[in-house]
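# Structure for the following, please:
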Amino acid sequence: MNVLLLGSGGREHALAWKLASSEKLGRLIAIPGNPGIAQYAQCMETIPLTDHDAIVTVCGAEKIDLVVVGPEAPLVEGIADRLAAEGIAVFGPGRAAAQLEGSKLFTKELCKAHGIPTAAFGRFSDPEAARAFIEAQGAPIVLKADGLMAGKGVVVAMTQAEALAAVDEVFAMGGSGPEILIEEFLEGEEVSFFCLVDGDTVLPLGSAQDHKRAFDGDTGPNTGGMGAYSPAPVFTADIERRTLSEIVKPTARALADAGVPFRGVLFAGLMITSEGPKLIEYNVRFGDPECQVLMSRLEGDLLALLASVARGELAGQKVALRPDAAICVVMAARGYPGDYARGTPIGSLIAAERVEGVRVFHAGTRSEGTRLLANGGRVLGITATGANVAEARERAYDAVARIDWPDGFCRSDIAWRALGA
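This is a model prediction of the structure:
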């Protein structure tokens, strides 16, 4: 099979690495790709992901059998619908189903209509009404902008004064419309849970735990993710069973019944509360950096799984995960998620990958001759496997220490919950 992979981050590098191991793969092409992806694929760096016409043209010219969509924005913009209309198989949901990520309000209303456990909420188009709601509910409380916000459209206010002050800020964040969401603060531990879905069939793919805050101790501003590990110990077999029966399967059924079946990977962001799992949000693609740890544990043929989803033939497929643990430590440019410099040189990745069980995934890099340069906020994902989380973490940080990048930083406490420190 000839495959086109859309995206340029660490998630896509991990997918390219795993796809390249498939005996079913003919050629792998990436738009736009990155220097890490280029180890496995022909990268077409000049084509933007927003140019759907050009992507369709590439599919015809290169005889593409399957398109794998990495990031969320093309899905919300309808790239899967466009490809399907041209008779091209695609792994990723159409625009209507992608509203699960594209509109937080859409997801909350779906949960309300189908009894899916989630935080109680209100939706507001008027700032004064939003403030009145906050004064009635008290704090802590959570404010969210609607639409795609790259992980930055949420304010968790621990005091009423903080919440009231944040109302105008959240309205100004924009999103897909003039409304914002205000919901109850859920107590518990967060987990990312991934399932392959082809409309009718739901196949669990594994759990992970992300670290959103920029600095150690879960302090500092929210980011796209500073590290992850898999599996998440809090996500027990019983919690998985409840999540499937109470959250994921009812969601898939609701979309199918509405005539917009979901085909792709459904990423449920969960809070494991004293009452059980509750949905925080849905994403309609693999997480980043969760994808890196999941791909490191996945056994078997990823391409066969993704193709079966695209064809609606997921029933009967199996997912096997290595019993090993995996951890990903993100190295970011100093200043991220605020202002940061681009173009700083990175060295010694080969030395890092000499550590047993380690692979370095490129998230925001570019090549300049023989030099590798930083080209984003989150730049590298140092990913390691081990017999347990402790061994995987030791290997990952050993590799981090070997990388020559004075302008980068990382958290030193990834997986602290799993290790109790």
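
# CA only for contacts and neighbour counts going forward, please
Will do.

# which residues in the stretch 51-200 of the chain form helices?
52-61, 72-76, 79-85, 99-102, 104-114, 127-137, 160-172 (DSSP state H, counting those that start in this stretch).

# For the ones you listed, could you give me CSV that also reports mean neighbour count and distance to S308?
Compiled in CSV, the helices of the stretch 51-200 of the chain are given as follows (neighbours: other CA atoms under 10 Å; distance: least, CA to CA, whole Å):
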stretch, mean neighbour count, distance to S308
helix 52-61, 15, 19
helix 72-76, 22, 19
helix 79-85, 19, 15
helix 99-102, 25, 22
helix 104-114, 18, 26
helix 127-137, 16, 45
helix 160-172, 17, 40
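
# Ok, which of these comes nearest D216?
Closest to D216 of the helices of the stretch 51-200 of the chain, according to CA to CA: helix 160-172, at 22.9 Å.

# Now do that closest one: everything it contacts.
Residues outside helix 160-172 that contact it (CA atoms under 8 Å, 6 or more residues apart in numbering): 127, 130-131, 134-135, 138-145, 153-157, 178-180.

# what about 10 Å?
124-128, 130-146, 153-157, 177-182 (CA atoms under 10 Å, 6 or more residues apart in numbering).

# Stretch 124-143 too?
119, 121-123, 153-171, 177-186.

# cutoff 7 Å now
For stretch 124-143, the external contacting residues (CA atoms under 7 Å, 6 or more residues apart in numbering) are 154-160, 164, 167-168, 178-185.

# Please give the structure of this sequence too, so both can be compared:
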Amino acid sequence: MKVLVVGGGGREHALVWKLAQSPLVTEIFCAPGNAGIATLASCVPLVAHDIEGLVDFARRADIDLTVVGPEAPLVAGIVDAFKAKGLRIFGPSRAAAAIEGSKAWAKELMLKARIPTARYTVVDNLPAAQKYIKEHGVPVVVKADGLAAGKGVVVAEEETQALAAVEEMLAGRFGEAGRRIILEEKLEGEEVSVLAFCDGENVLPMVASQDHKRVFEGDQGPNTGGMGAYAPVPFYDAELAKEVKETILCPAVRALAEAGHPYVGVLYAGLMVTREGPKVLEFNCRFGDPEAQPLLMLLKTDLVEVILAALEGRLKEIKLEWHPGFAACVVLSAPGYPGDYPKGEIITGLDQVPEGVEVFHAGTAWKGGQVVTNGGRVLGVTARGATLEEALSHAYRAAEVIHFPGKHYRRDIGWRAYKLSPRS
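Reported below is the predicted structural model:
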């Protein structure tokens, strides 16, 4: 089977790494890929949003299965375009991917399906936003309606911060994505990511993971695409997993099907586990990044088998198997990220990484025979261990031997895992 993976970040490297382990796979292509992916797959010089070019390549190369990593091509309708040409592709349709493409649309869906989420309002002008903030006070969460690469969320504790955030978004900081904004109550509790394979009707949840969005230790500084993640989450027990499936995942998939948009792909539920129970912060229409890295490292089941079952509407036949213990990913970023950052810096030490640790490339390229930085998030150093402490120890030991100018990483990944259950 020839497989094409769309995207070029850490999530896509992890997908390629996992897909390559399947005996069903004979050859892997990745568009556009990166320096790390190039060791496992043939990189194709096509960007993820070049849907027409990707369709043409898949037809010419006789691709049997395409797996889409990033959200942007999904929201733009890559699945619809591939299916129109009779090509097999894993991911939700354009209509179903609106669950991430428009936070306002997703909120409306949740309201109709009675899925627990934060109270909110949607505004498209500054006076309305200012009025809401003045009346409801702070803290308040300000979100761009559309795609903003994980950076379109501001948790404002002060009124001046909230007003500045809405003014900046409505003024065009995120382009069309911020023409409408969502203002919602700040939920208190523990944040957790629950991803599930879906076949349009059935839902097959993965183990829970926890991302670290802020750039600095102690969850300080601006939001990023994610500075690290681990799985599974200690407080996410069987009772909580059952509640999430019954009150959030299944109702969402059912509501999408009833709306005429059956959801096939990976559904990502970003949750806050509050004292009242789990509530949705946001839905995403794909694997998370960096959550995919530890999840795919823990997944024992053949990923291709799961994808084929989802595409054929037979997920009920699949039972996911997981390696014992934990996995953790520590992201090494360029200096200045998530703001402006340099590119083209030489990366050394990759050949000194201890055995058993996987370094998933997120923003790298080849230049003059050397691996160089080519993005804000550069590498995702990922390891397994019998305990979370052991997995983190392996990952951090490897992170220390890798070098590039200004390398930055959080040294507290997993710190929330040692707290008590948020409902205790």
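
# re earlier: redo the helices of the stretch 51-200 of the first structure as JSON lines? Include distance to M226 of the first structure.
As requested, the helices of the stretch 51-200 of the first structure are exported to JSON lines (distance: least, CA to CA, whole Å):
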{"stretch": "helix 52-61", "distance to M226 of the first structure": "31"}
{"stretch": "helix 72-76", "distance to M226 of the first structure": "19"}
{"stretch": "helix 79-85", "distance to M226 of the first structure": "28"}
{"stretch": "helix 99-102", "distance to M226 of the first structure": "21"}
{"stretch": "helix 104-114", "distance to M226 of the first structure": "23"}
{"stretch": "helix 127-137", "distance to M226 of the first structure": "31"}
{"stretch": "helix 160-172", "distance to M226 of the first structure": "23"}
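
# can you tell which of these is closest to T370 of the first structure?
helix 52-61 (28.3 Å).

# name the helices or strands packed onto the closest one?
Other helices and strands packing on helix 52-61 of the first structure, by 3 or more CA pairs under 7 Å, 6 or more residues apart in numbering; DSSP states H and E, are absent; none qualifies.

# Now it on the second structure. Mean distance?
With mean CA distance after the TM-score superposition for the first structure, helix 52-61 of the first structure departs from the second structure by a mean of 1.5 Å once superposed.

# List the contacts of the spatially closest residue to I37 of the second structure that is not a sequence neighbour.
Spatial nearest neighbour of I37 of the second structure, excluding adjacent residues (CA to CA, 6 or more residues apart in numbering): H13 at 5.3 Å. By CA under 7 Å, 6+ apart, the contact set of H13 of the second structure is 37, 360-361.

# mind checking the SS state of H13 of the second structure?
Under DSSP: H, G, I helix; E, B strand; the rest coil, H13 of the second structure falls in the helix class.

# what do you get for the one 10 residues further on?
Reducing the assignment at P23 of the second structure to three states with three-state DSSP gives coil.

# And it, how close does it get to E305 of the second structure?
Separation of P23 of the second structure from E305 of the second structure (CA to CA, to the nearest Å): 10 Å.

# between the two, which one's more packed in?
Neighbour tally, P23 of the second structure and E305, criterion other CA atoms under 10 Å: the higher count belongs to E305, 14 against 10.

# Is that one within a helix or a strand, and which one?
helix 303-311 (DSSP states H and E).

# Disregarding flanking residues, what is the spatial nearest neighbour of E100 of the second structure?
N284 (4.8 Å).

# still on that earlier bit, quick one, which of the contacts of stretch 124-143 of the first structure are buried?
Neighbour-count burial (16 or more other CA atoms under 10 Å) applied to these gives 154-157, 160, 164, 167, 179-185.

# Surely L4 of the first structure and V67 touch.
Yes: here L4 of the first structure reaches V67: they are 4.7 Å apart, a contact under CA atoms under 7 Å.

# Strands along the stretch 251-400 of the first structure, start to end?
For the stretch 251-400 of the first structure, strands defined by DSSP state E, counting those that start in this stretch occupy the ranges 263-273, 276-283, 298-299, 320-321, 325-333, 345-346, 358-362, 365-368, 371-374, 378-386.

# Tell me how many other residues crowd the closest residue in space to Q370 of the second structure that isn't next to it in sequence.
If the residues on either side of it in the chain are set aside, Q370 of the second structure comes closest to I346, at 6.8 Å by CA to CA, 6+ apart. Neighbour count for I346 of the second structure, taken as other CA under 10 Å: 17.
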